[in-house]
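Colleague: no sequence on hand, only this structure:
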């Protein structure tokens, strides 16, 4: 089954977490899920974390104060993890205010991990650039490989990606 233009959300969120948090926290959590699990690297692995500016949260219809309160609530319930670019935790509003960039990640507490490959392959997800910096690489004419070899590679990569997508469900 192919699921284009969708973002996988952990089932635990719908089954047990969503009823226990505020509507602002739900919006902020889903924005973070969209910016992390909603993006894949060239191998099909989800991003572990992403830099999200505070102004991006205004797109979910919340004031700055509501976003800050929602972040505090999500951190308190151990649903998200915030760090600076070096990986230093930012758990208080004061720490976040002093940080230049805040990287957001989802804490996956379930034993039945929704993303089994991501757990075993932390390095691939960690080296992903933030969403705003992802670009398609450009090749010079002298760097290209023969078309038939490249087509075989593309077909194999797409088959691997589809296998991973099928295993998400």
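Modeller: Happy to help now that I have it. Model, not experiment: these values are computed from the prediction. Residues are numbered from 1 along each chain as shown.
Colleague: from here on, contacts and neighbour counts on C-alpha atoms
Modeller: Noted.
Colleague: if you count neighbours, what's buried in stretch 45-54?
Modeller: For stretch 45-54, a neighbour-count test (16 or more other CA atoms under 10 Å) marks 45, 46, 47, 48, 49, 50, 51, 52 as buried.
Colleague: filter those residues down to the ones in strands?
Modeller: Per DSSP state E, strands hold the following members of these: 50, 51.
Colleague: possible to save the buried residues of stretch 45-54 as TSV with distance to residue 83?
Modeller: Shown next, in TSV, are the buried residues of stretch 45-54 (distance: CA to CA, whole Å):
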residue	distance to residue 83
45	21
46	18
47	15
48	12
49	9
50	10
51	9
52	11
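Colleague: quick check, nearest of the buried residues of stretch 45-54 to residue 35?
Modeller: Closest approach to residue 35 among these (CA to CA): residue 50, at 6.5 Å.
Colleague: against that first model, consider the following:
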């Protein structure tokens, strides 16, 4: 299933890694995810890496120093890779500052990598998980959908009970 206007984030990030990261690192990581996994070419392939200027990271509400610290934290946890245009590793801030273009990519497990790169909008593929909307619609009851109708029904039932009670007094 393909959801338009959304970006897939590796589940392992939410399940294991996010609780161990600072807020700045989470913002920077999600920006890298958006700029790589969040962009697909017409055949459905994702970007392996993207050139992201330091000023782009600042647009997520972080100072220059916070961005640098967050990148260092993500590198130490081996969640991202940072390279120059040739592919040489840029693991310290001085190297990154000297480079004209700095490319970022996320590190994902092989299983997740395969899923990201091969996922396409295949209509023949059976849907494995129901969407939230489908789950909600299953519990939807048209009789109770309108709060006004529900309240009118309650009032009528109350009036019926009162009438039965009055009738029993005679």
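Modeller: Perfect, I can see it now. Only a predicted model underlies this, so the values are computations on that prediction, with no experimental measurement involved.
Colleague: where does the TM-score land?
Modeller: Overlay of the two chains. TM-score (TM-score structural alignment, normalised by the length of structure 1): 0.69; 127 aligned residues with a CA RMSD of 2.3 Å.
Colleague: just the element for residue 149 of structure 1, please.
Modeller: helix 147-168 (DSSP states H and E).
Colleague: next, the buried residues of that helix.
Modeller: So helix 147-168 of structure 1, judged by 16+ other CA under 10 Å, has buried residues 161, 162, 164, 165.
Colleague: list the helices and strands it packs on?
Modeller: The helices and strands touching helix 147-168 of structure 1, judged by 3 or more CA pairs under 8 Å, 6 or more residues apart in numbering; DSSP states H and E, number zero.
Colleague: what's that helix in contact with?
Modeller: 1, 2, 3, 43, 44, 114, 115 (CA atoms under 8 Å, 6 or more residues apart in numbering).
Colleague: 7 Å instead, please
Modeller: Contact partners of helix 147-168 of structure 1, identified using CA atoms under 7 Å, 6 or more residues apart in numbering, comprise 1, 2, 44, 114, 115.
Colleague: out of the buried residues of helix 147-168 of structure 1, the closest to residue 59 of structure 1 would be?
Modeller: residue 165 (28.1 Å).
Colleague: let's have the buried residues of helix 147-168 of structure 1 in TSV, adding distance to residue 98 of structure 1.
Modeller: As requested, the buried residues of helix 147-168 of structure 1 are exported to TSV (distance: CA to CA, whole Å):
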residue	distance to residue 98 of structure 1
161	39
162	42
164	39
165	39
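Colleague: could you work out the most separated pair of the residues you listed?
Modeller: Top of the distance list for the buried residues of helix 147-168 of structure 1 (CA to CA): 161 and 165, 6.2 Å.
Colleague: returning to what we had before: so which of the buried residues of stretch 45-54 of structure 1 comes closest to residue 102 of structure 1?
Modeller: In terms of CA to CA, no member of the buried residues of stretch 45-54 of structure 1 lies closer to residue 102 of structure 1 than residue 51, at 5.6 Å.
Colleague: in structure 1, which spans are helices?
Modeller: 11-12, 23-36, 64-76, 93-98, 116-120, 122-126, 147-168 (DSSP state H).
Colleague: distance to residue 110 of structure 1 for these - can I get that in CSV?
Modeller: Shown next, in CSV, are the helices of structure 1 (distance: least, CA to CA, whole Å):
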stretch, distance to residue 110 of structure 1
helix 11-12, 7
helix 23-36, 16
helix 64-76, 16
helix 93-98, 27
helix 116-120, 11
helix 122-126, 17
helix 147-168, 15
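Colleague: which of these sits closest to residue 87 of structure 1?
Modeller: Residue 87 of structure 1 lies closest, by CA to CA, to one member of these: helix 122-126, at 10.4 Å.
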